[in-house]
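S.K.: with the input below, show me the fold.
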Amino acid sequence: MNTMEFDVELDARKLSCPLPILRTKKMLAQMEGGQVLKVVATDSKSPDDFADFCKQTGNVLLSASSQGEEFIFYLRRRQT
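M.R.: Down below sits the predicted model:
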């Protein structure tokens, strides 16, 4: 299993769209530019949602993977 270093972890399991993205947006707003957020989600639409979210906001999707029914995302907060 490949793990990446991160600064903050967000558990978005059992939340359906759009809650994982809304919670991610709120968490990123509290973080410093360049910090890494790990998000664990179970919503089947999460991979597309997180890719679109990063394209629209300028945050960087460092990694997207799945383990069983969980999706794991690493996002780097954009520099302000």
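S.K.: for the rest of this, base every contact and every neighbour count on C-alpha atoms.
M.R.: Noted.
S.K.: how about the strands in this structure?
M.R.: Using DSSP state E, the strands of the chain run over 8-12, 36-41, 60-67, 70-76.
S.K.: out of the ones you listed, the one nearest Arg23 is which?
M.R.: Nearest to Arg23 among the strands of the chain is strand 8-12 (7.8 Å), distances taken as CA to CA.
S.K.: which other helices and strands contact that closest one?
M.R.: For strand 8-12, the packing partners by 3 or more CA pairs under 8 Å, 6 or more residues apart in numbering; DSSP states H and E come out as helix 19-29, strand 36-41.
S.K.: one more sequence to fold, the one below, so I can look at both together:
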Amino acid sequence: MSDTFDITETLDVKGASCPMPVVKTKSAIDGLSEGETLEVVATDPGSMSDLDGWAAGTEGVELLEQVEDGDEFKHYIQKTA
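M.R.: Below you'll find the predicted structure:
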């Protein structure tokens, strides 16, 4: 868990590969309120570029940070609208 962000919910997509981390992230973000932050924990290295690209092209979300932690990739996404 990040000490930097106030995490509202954690989404575990370990073992899932493209496009499932993005699909499940979108679904989880849709359930959050504006200003809330989702932590996504993945094991697919492709999730780094996939979630970055998805967030850049999606209105109402901001990718705050991505962290590689051993075999896990953590993504912090805030719902902005």
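S.K.: just put the helices and strands packed on strand 8-12 of the first structure in CSV and tack on distance to Val60 of the first structure and mean neighbour count.
M.R.: As requested, these are exported to CSV (distance: least, CA to CA, whole Å; neighbours: other CA atoms under 10 Å):
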stretch, distance to Val60 of the first structure, mean neighbour count
helix 19-29, 11, 16
strand 36-41, 9, 23
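S.K.: what about these, which gets the closest to Asn2 of the first structure?
M.R.: Among these, strand 36-41 comes nearest to Asn2 of the first structure, with 13.0 Å by CA to CA.
S.K.: returning to that earlier point: with distance to Gln79 of the first structure added, can I get the helices and strands packed on strand 8-12 of the first structure in a markdown table?
M.R.: Shown next, in a markdown table, are these (distance: least, CA to CA, whole Å):
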| stretch | distance to Gln79 of the first structure |
| --- | --- |
| helix 19-29 | 11 |
| strand 36-41 | 12 |
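S.K.: what about these, which gets the closest to Leu62 of the first structure?
M.R.: Leu62 of the first structure lies closest to strand 36-41 among these, at 8.8 Å (CA to CA).
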